[in-house]
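# Just the structure for this:
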Amino acid sequence: MTDPRPVLVVTSLYDPTADVVIRELHDRGVPVVRLDSGDFPASLSVEAEISEYGVQGRLMTPSRTADLANIRALYYRRPSGFAFPHLDEQDARFAVTQARYGLGGVLASLPGCLYVNHPHRIGDAEFKPAELAAAVQAGFLVPPTLITSDPDAARAFVKKNDAVIYKPLSNPVYLVDGVSSVVKVAEVRAEDIDDGVASTAHLFQRRIRKAADVRVTVIGSKMFCVRIDSDLLDWRTDYSRLRYTPVEPPPRIEPALHHYMAHFGLVFGAFDFCIDEDGQWWFLECNPSGQWYWLEPETGLPMLAALADLLEKDT
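Here you go, the predicted structure:
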C-alpha cells in the first residue's frame, strides 16, 4: 500500500532541480506538497497547535494541505524570503520577524520528519569560518586562509603566500545595469589591497595550483564524485568549458566526508575540492543546499534516484 504521508518540498517558484525531484516522487506514487515560505501569508497559511501531543495542525497552499504531524520528509531547498511590501518599514520588519520565528519555527519542528537538510543545520554550515574549521577537524587538506578587516594583515598574508585569491564570505546577488551578478573569485596581489578592506570582513586564501576540480555530492550514505576539467580559476563561471569524469576518491576522503556531515548534522552536501599537481585533494567548500542534478545527464550517475530514495524511505 502506498504510504499517504507526503514529502514537503520548500523552495522558490523557479527551481528546476526541485521540479525533477517532485516528478520522480510522483512517478513513485509518493505524495508531495510544494510550498515557498516566501508566499506567507498571501497564499500560504499555517495552523499549528503545540500541546502535550507535540506539534499538530496544518499548512495550506491554494492547491494542497499538509498535516503537520504526518510529514514523511522535508526537502529544504532555496525558498524566497518573507516580504510585506504593503506595510511601512517598521511594521514590515516586525512582520518578517514574526513570520521567520513563527512559520520558520514550525517548519523546523515537525515530529518524526527527515530533513534534507534541516534549515537550522543549513544555516550553521553556511558560515565560512565554521565550515573551514570543521573541514580541518574532519581531516581534509585546507588551504591557509585569512579572514580580516585589516588591510595590513591582508597585505602581509598575500606577501607570505606565493599566490592568493579573494573569495566572498557569502555571495548575495547584485543588480548591475538590471542584470543579476555576484562577486567573483579572483587572484589578488599586495598592491591590489587598499584601505577599503577596513570596511567589512574579507576572506583571502592561498591559491592551490590545481590540475582539476572535483564536485562530491553526498546524499545520505551515498557519494558521487565527479572530476571537472577546465582552464578556469572558478569553474562555475563558464559551464560550456567543463569536462566531467566520474572518479573514485582517495581513501582518506570518504571518512572525512562522513565526519564533516555528522559535525553539522547534514544528510546532503555538495562539496568542492581542487586536485593539485601532486594529486592531493584540497577542500574548498561545502554547500548544504548546492546544485547537483546537472551532473546526472553529463555522467549517468544515479543521483536523482538516490535523493528520491532518501526522501521516500520510512523514517
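
# switch to C-alpha atoms for all contacts and neighbour counts from now on
Will do.

# Lys160 versus the closest residue to Ile275 other than its chain neighbours, what's the distance?
Residue nearest to Ile275 in three dimensions, not counting chain neighbours: Trp281, with 4.6 Å by Cα to Cα, 6 or more residues apart in numbering. Distance of Trp281 to Lys160, computed by Cα to Cα, to the nearest Å: 22 Å.

# structure for this one too, so we can compare:
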Amino acid sequence: MDGRPVLVCTEFEDATADLVIAELNRRRVPVLRFDPGRDFPAHVLLAAHLGADGWGGRLTVGDRTADLSAVRALYHRRPSPYPTGSGEQAARFAAQENRRGLGGVLGALPGCLYLSHPQAIARAEYKPAQLSAALRTGLTVPPTLITNDPGEAKAFCAAQPTIYKPLHAGAYEIEGEPAGIWAAPVEAGEIDAAVSRSGHLFQAQVPKVADVRAVVVGEEVFGARITAPPGVVDWRAEYQNLTYERVSCPEEIGGALVRFLATFGLKFGAFDFAVTADGTWWFLECNPNGQWAWLEGAAGLPITLAIADLLENGASQHE
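Down below sits the predicted model:
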C-alpha cells in the first residue's frame, strides 16, 4: 500500500465509517479497513518488529499490506469485541494473546493519530468519571446519586423529580428481542429492595425544553438541537418523532468540551445536554464513540469532513 495509510477498525456493516472512508478515498488517502475482533488471526497477518523508533513491520489484510511505522492515523470506530475464548483452556489463552498482541501493537504505533485511542475510549465510558470531569471543566451537572442502598435511593427520589438511567448501555433483550434501557422517571414509591442487587444511577430531572447533541472532532464543535414530543424524557426512544436544527454551541461550553476530551485523551466525543427555558445547558453524558451520521443530514453538520481532515493530517498536525 503506497503512502501513509489510515487504519479503520470497525465491524463489517458500519454506514458511519463508510462515509469517512468514501471521503478519504476521494482525497486519495490510502485506507486499510478491518475488524480486529473478527478478522484476526484468520484473515489478518501481523508481523510487528520493535526497533529504535518503536513498532514497525507489516499488517496484511487480504491482498493489501500496511507499513506499521508509516500509519498516519487509526480510526477506532465500532470493532467487534475480541473473543473471550470461553471454550477450552488453549482457546482462552489464544484469545487473550490475540487481544493483547494485535490490540497492543495497534495501540502503540509511532507517529499515529488515534481517533480515539481504544484505552482512552474505555476509560471515558465510566459515567462517574464523566460527571466529575464535567464539573471540573466548568459544565453544569444535575445532582446525581449512584447507590445500591434502597433507603438512599428513596430519599433522593423524594427530594426532587428524578430519573433513572443505566450506568452502561450494554446489550439487553426482552423475550429474545433486542431492547434499549432508556432514561425514565422514577418516584420514591417505586423504589424497593431490587435496588440492592446492583449499582444504580439516579439523577435530578431537568425541566428541559429541548435536547442538544454536541459532536466534538478535535477542537471543532458541531451542535444539533433535538426537539421531541412533549413529555418524552429520553429522545432516543422517539427517533421517528424528532425534529432537528443546527445550533451554535456557546463559547464557554465549547471550550469546556475540548477540555473534557483532553482530560481523557480523546479526539472525539458525542455529548448530550438538556436545555432549560433559561438557556442553561445541563451536561448529561458523553459517548466517547457515539453515533453522528444521522445528524449530518438532519441538521446540516459537516462531521464527515472534519473527521476526514483529522485523519488525513495525522499526528504531525495535532500532537
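
# Got a TM-score for the two of them?
Overlay of the two chains. TM-score (TM-score structural alignment, normalised by the length of structure 1): 0.94; 312 aligned residues with a Cα RMSD of 1.7 Å.

# What is the burial count for the residue nearest to Ile275 of structure 1?
23 (other Cα atoms under 10 Å).

# and what of Val158 of structure 1?
Neighbour tally, Val158 of structure 1, other Cα under 10 Å: 22.

# Output the residue interval of structure 2 matched by the host helix or strand of it.
Using DSSP states H and E, the element containing Val158 of structure 1 is helix 151-160. Using TM-score structural alignment, helix 151-160 of structure 1 corresponds to residues 150-159 of structure 2.

# Would you map the helices across the stretch 151-300 of structure 1?
For the stretch 151-300 of structure 1, the helices defined by DSSP state H, counting those that start in this stretch occupy 151-160, 253-264, 295-299.

# let me redo that: the stretch 1-150 of structure 2
Under DSSP H, counting those that start in this stretch, the stretch 1-150 of structure 2 gives helices at 15-26, 36-39, 89-106, 118-124, 127-136, 150-159.

# And the ones you listed: which comes nearest Phe260 of structure 2?
helix 127-136 (6.3 Å; Cα to Cα).

# buried set for that closest one?
Lys127, Pro128, Gln130, Leu131, Ala133, Ala134 (16 or more other Cα atoms under 10 Å).

# That one vs structure 1, mean deviation?
Mean deviation of helix 127-136 of structure 2 relative to structure 1 after superposition (mean Cα distance after the TM-score superposition for structure 1): 0.4 Å.

# Packing partners of that helix?
On a contact count with 3 or more Cα pairs under 8 Å, 6 or more residues apart in numbering; DSSP states H and E, helix 127-136 of structure 2 meets helix 251-264, strand 281-287.

# I'd like to know which of these is closest to Lys165 of structure 2.
The nearest among these, by Cα to Cα, is strand 281-287 at 10.5 Å.

# which residues touch that closest one?
For strand 281-287 of structure 2, contacts defined as Cα atoms under 8 Å, 6 or more residues apart in numbering pick out 125, 127, 130-131, 134, 139-142, 206, 269-276.

# Setting aside sequence neighbours, what's the nearest residue to the residue of structure 2 most remote from its centre?
Each residue of structure 2 has a distance to the centre, and by Cα atoms, centre = their mean the biggest one is for Gly189: 34.5 Å. Distances taken as Cα to Cα, 6+ apart place Lys154 nearest to Gly189 of structure 2, at 7.4 Å, with adjacent residues excluded.

# pretty sure the one you found is touching Ala188, no?
Yes - the criterion here is Cα atoms under 8 Å, and Lys154 of structure 2 meets it with Ala188 at 4.7 Å.

# what residues are up against the aligned partner of Glu220 of structure 2 in structure 1?
Mapped onto structure 1 by TM-score structural alignment, Glu220 of structure 2 lines up with Lys222. Residues in contact with Lys222 of structure 1 (Cα under 8 Å, 6+ apart) are Ala306.
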